[in-house]
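K.L.:
Here you go, sequence then predicted model.
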Amino acid sequence: MIVNAFGQEAKVDGPKITFEETKHEFGDITQGDVVTHVFKFKNEGTAPLQLNNVRTTCGCTAPQWPKEAIMPGETSEIKVVFNSRGKRGLQNKVITIYSNAVNNTETVKIVTNVLMPKQETE
């Protein structure tokens, strides 16, 4: 919320992206598991919101995002798929969202602990 000198809430001029959550924890998963999470967001601005790009810190994390504009007041989502193959231990993956919003660069993250698979006993 932006407050002007008179103590009143000022309207955001242009698109503004706001996420329901900025971090999701999967907890413990087993190496090789593929997990998915959806980050929901809303355009709380006064103009159409356009996501220009969504980047991740690693090829193991794949984002899917809307290519069409999100109108003021509308909601949409970014789907993130994490493949734990070859990973172990605590994983903290940052997803950076680039848009035409007044807050044009935002980040969300996923966190998980990748456990080694249990060895089969014969």
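P.N.:
Good, I have the coordinates.

K.L.:
contacts and neighbour counts: CA atoms only from here.
P.N.:
Fine.

K.L.:
what residue lies at the spatial centre of the protein?
P.N.:
V108 (4.0 Å; Cα atoms, centre = their mean).

K.L.:
any idea which helix or strand carries that one?
P.N.:
strand 105-115 (DSSP states H and E).

K.L.:
I'd like to know which elements that strand is packed against.
P.N.:
If contacts are counted by 3 or more Cα pairs under 8 Å, 6 or more residues apart in numbering; DSSP states H and E, strand 105-115 sits against strand 23-30, strand 89-99.

K.L.:
if we can go back for a sec, count the neighbours of the spatially closest residue to the residue nearest to the centre of the chain that is not a sequence neighbour for me.
P.N.:
In this structure, V108 finds its nearest non-sequential neighbour in T22, 4.4 Å apart by Cα to Cα, 6 or more residues apart in numbering. Neighbours of T22 under the rule other Cα atoms under 10 Å: 16.

K.L.:
Confirm for me that T22 is in contact with I97.
P.N.:
No - assessed by Cα atoms under 8 Å, T22 is found out of contact with I97, at 11.4 Å.

K.L.:
One more to weigh against that first structure:
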Amino acid sequence: MKKVMILLSAVCLISLSSCKQDAAAKIDANNVAAASERDAQSGKLPVIEFDKKEHDFGEIVSGTPVETVFTYTNKGEAPLVITDIKSTCGCTVPQDWSRAPLAVGESDSFTVKFNGKGANKTSKVINITANTATGKESVKITAFITPDPNAPVKQAPLRTNPNANPGPLTQ
């Protein structure tokens, strides 16, 4: 076993010492120029600016679908790429957004559809994943949902309490 280890060590030592070529000779000046340009560009990021960060649908009847459009502009120094838009629940669906790079100064938009289910004050957050400095941006929708007046009224089940006092005892 010792002989195998010594032989393996000798082979490794020979192979490592035989690769003593000058590393500086392998550097390509074109690659250095491209890398310095890339590094200079890496400090330039897109900045997403929304026409509104929150949309209030006001008062809506439960079950009424509503939608709004969020418009955004690239105010940064590099193309903006949105890779994903998701909501915090399945009742809110973002759609119609472009995955193509958005040039500096250009605008685009996406639609958010909300199914209007729920009760009372409701708010939902839509998260945007993009190549901005933070990597995540968000917008919000809110609504006050009132009960549907045409919906059938649900009857509460009658409950009987076996421990209830049946009344005064007579003697």
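P.N.:
Now that the structure is in, tell me what you want to look at. These numbers come from a predicted model, not from an experiment.

K.L.:
What value does the TM-score take for this pair?
P.N.:
Put the two chains on top of each other and the TM-score (TM-score structural alignment, normalised by the length of the first structure) is 0.83; 108 aligned residues with a Cα RMSD of 1.5 Å.

K.L.:
circling back: distance of the residue nearest to the centre of the first structure from T46 of the first structure?
P.N.:
23 Å (Cα to Cα, to the nearest Å).

K.L.:
same deal with G73 of the first structure?
P.N.:
From G73 of the first structure to T46 of the first structure the distance is 8 Å (Cα to Cα).

K.L.:
try P66 of the first structure
P.N.:
On the measure of Cα to Cα, P66 of the first structure and T46 of the first structure end up 19 Å apart.

K.L.:
and if you look at N53 of the first structure?
P.N.:
Remark: distance between N53 of the first structure and T46 of the first structure (Cα to Cα) = 21 Å.

K.L.:
Check I110 of the first structure too.
P.N.:
From I110 of the first structure to T46 of the first structure the distance is 29 Å (Cα to Cα).

K.L.:
Tell me which of the two has more neighbours.
P.N.:
I110 (21 against 15).

K.L.:
Show me what V69 of the second structure aligns to in the first structure.
P.N.:
By TM-score structural alignment, V69 of the second structure lines up with V38 in the first structure.

K.L.:
nearest spatial neighbour of its match, skipping sequence neighbours?
P.N.:
K79 (4.4 Å).

K.L.:
Please give the element, helix or strand, for that neighbour.
P.N.:
Element membership of K79 of the first structure, judged by DSSP H and E, is strand 75-83.

K.L.:
Where in the second structure does that strand align, residue-wise?
P.N.:
With TM-score structural alignment as the criterion, strand 75-83 of the first structure aligns to 107-115.

K.L.:
what's the counterpart of K23 of the first structure in the second structure?
P.N.:
So, by TM-score structural alignment, K23 of the first structure is matched to E54.

K.L.:
what sits against the counterpart of V108 of the first structure in the second structure?
P.N.:
Mapped onto the second structure by TM-score structural alignment, V108 of the first structure lines up with V139. By Cα atoms under 8 Å, 6 or more residues apart in numbering, the contact set of V139 of the second structure is 52-54, 125-127.

K.L.:
can you pick the most crowded of those residues?
P.N.:
Busiest of the contacts of V139 of the second structure [other Cα under 10 Å] is I126, holding 20 neighbours.

K.L.:
residues in contact with G105 of the second structure?
P.N.:
G105 of the second structure makes contact with 73-76, according to Cα under 8 Å, 6+ apart.

K.L.:
can you rerun that using 7 Å?
P.N.:
Each residue near G105 of the second structure by Cα atoms under 7 Å, 6 or more residues apart in numbering is listed here: 73-75.
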